[in-house]
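Participant: Sharing a sequence plus its predicted fold:
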Amino acid sequence: MKGHLLAASELMQLKDYPAAEPHIGHPAEELYGDLEPTLIQKGVPPFKQQLNTLLDLIQSAPTSPQTEAAFKEAHEGIDKALEAIPEQERLDSRFVVAVIRQLLDTAGSEYAASITNGRFAETVEYQDSRGFVRYADQLYQKIAPELQARDPELNAKVKNALEGLLPVWPDPMPPAQPLKTPAQVQALIQSI
């Protein structure tokens, strides 16, 4: 969800609200339903309405201050859901590396889906994958010192993979041609 909203935020900053819309819609439409039983079990306050309100506002009043407030509320709902994971686990570098790996696996799949005949054909998938890689990097930055102390070899693998991956998505809009093939992207991900 954070990766999708990260992609949407970049597009909103570019004032490309129609392009931001699917990324705002994905958390509510594609992800929330799968998470809802666990959220209820963990006692997490529901936040689907915040996600839906944000989607409605990006469609009807994208430049409204209400949209900015709704964006913040959607992030807060996701953050509260993340707090259902015990803090010790959330801050454990091994757990975070597993999350990073999952994000990167998803990014690799989305990246591959964005390319047809050596060209970007699906912009939304390119942007999704960019958001996932950028969020994975944000997570890594939070644990890098602890991971370096705990497992320097794994730290080097994650750092090198992210340094190789981040430039593949230079901008929110795809470049004229892919900078790396899906196989090259997958190889970087598999190096972790």
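Facilitator: Great, that's in hand. Model, not experiment: these values are computed from the prediction.

Participant: Going by C-alpha atoms from here, please, whenever you check contacts or count neighbours.
Facilitator: Will do.

Participant: who does the longest helix belonging to the chain touch, helix- and strand-wise?
Facilitator: Longest helix in the chain by number of residues (criterion: DSSP state H): helix 123-150. Where contact means 3 or more CA pairs under 8 Å, 6 or more residues apart in numbering; DSSP states H and E, helix 123-150 is packed against helix 2-13, helix 17-26, helix 93-114, helix 152-165.

Participant: So for it, what gets flagged as buried?
Facilitator: With burial defined by 16 or more other CA atoms under 10 Å, the residues of helix 123-150 counted as buried are 123-137, 139-140, 143-144, 147.

Participant: ok, how many other residues are close to Glu89?
Facilitator: Residue neighbour count, defined by other CA atoms under 10 Å, stands at 11 for Glu89.

Participant: Comparison target, given below:
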Amino acid sequence: MAARELIQAGDVAEGRPHLTHPWVEVYPMVKAGLAHRDQKALGEQLHTLAEKAGQVDSWDEISADFQAAWVGIEQAVNTTEGLSASSVSKVILSLTKQAVLEYDEALDGDQFVAEHEYQDGRGFVAAARDYLAEHEAHLVKQNKEAWRDTGKALNELAKAWPTPVPPQKPVVSTSNLYAAQARLELALAPYLY
């Protein structure tokens, strides 16, 4: 998501490395599960994105490959069994915890020193928000108040990433971001326990 946002905004050089992350950073963790579910095509799609990343000059050049990988990811997610409110909550927490870690790694004091880490965090939060929206009906049915509180907590957390490229100074301190992550986990507690 960070790659798409940056490349479409004209920050091609900033966006290219993010096309490699699903293949290099995420695929090794899910490879066995994908193989177990006979989802071998996704690995090839992610590998294609990574290999073409350095040659991309515009979104049009990569959009078809990106869309193929996106659809592959959706198909892989849909093969999981027993999607529950608890499992949805765990995915959201995994995404946002990683986002907070990326944000923390991007900072040295009150200066962003690793823009790509900030951008990764922004992408993880965007994915968490999308995932929450995709599962709204299921979560609302189980506990409408918890769903509303989760949305508020996630929106509060997202304030740390106001723009695709880091601002001059962080708008949310790292300690406040960890606190926002804790509030999100509390909001999701009714689904988890």
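Facilitator: Received the coordinates, thanks. These numbers were taken from a predicted model, which means no experiment stands behind them.

Participant: aligned partner of Tyr126 of the first structure in the second structure?
Facilitator: If you follow Tyr126 of the first structure across to the second structure using TM-score structural alignment, you land on Tyr118.

Participant: Check the gap between the spatially most central residue of the second structure and Glu117 of the second structure for me.
Facilitator: Taking CA atoms, centre = their mean, the centroid of the second structure lies closest to Phe124, which sits 2.2 Å from it. Distance, Phe124 of the second structure to Glu117 of the second structure, by CA to CA, to the nearest Å: 11 Å.

Participant: tell me the angle of the helix or strand hosting Leu51 of the first structure relative to helix 2-13?
Facilitator: In this structure, Leu51 of the first structure sits in helix 48-60 according to DSSP states H and E. Between helix 48-60 of the first structure and helix 2-13, the angle comes out at 30 degrees (axes from the mean of the first three to the mean of the last three CA atoms, to 10 degrees).

Participant: how big is the offset of helix 48-60 of the first structure relative to the second structure?
Facilitator: Helix 48-60 of the first structure, aligned to the second structure and superposed, deviates on average by 2.2 Å (mean CA distance after the TM-score superposition for the first structure).

Participant: OK, contacts around the residue lying farthest from the centre of the first structure?
Facilitator: In the first structure, the residue that sits farthest from the middle, by CA atoms, centre = their mean, is Ala149; the gap is 26.3 Å. Contacts for Ala149 of the first structure (CA atoms under 8 Å, 6 or more residues apart in numbering) come out as none.

Participant: related to what we said a few turns ago, in the second structure, what residues pair with the helix holding Leu51 of the first structure?
Facilitator: Under TM-score structural alignment, the match for helix 48-60 of the first structure is residues 43-55.

Participant: what separates the equivalent of Pro167 of the first structure over in the second structure from Pro166 of the second structure, distance-wise?
Facilitator: Structural alignment places Pro167 of the first structure opposite Lys159 in the second structure (criterion: TM-score structural alignment). Here Lys159 of the second structure is placed at a distance of 12 Å from Pro166 of the second structure (CA to CA).

Participant: Which one's more surrounded, these two?
Facilitator: Pro166 (23 against 14).

Participant: The more buried one in helix, strand or coil?
Facilitator: coil (DSSP: H, G, I helix; E, B strand; the rest coil).
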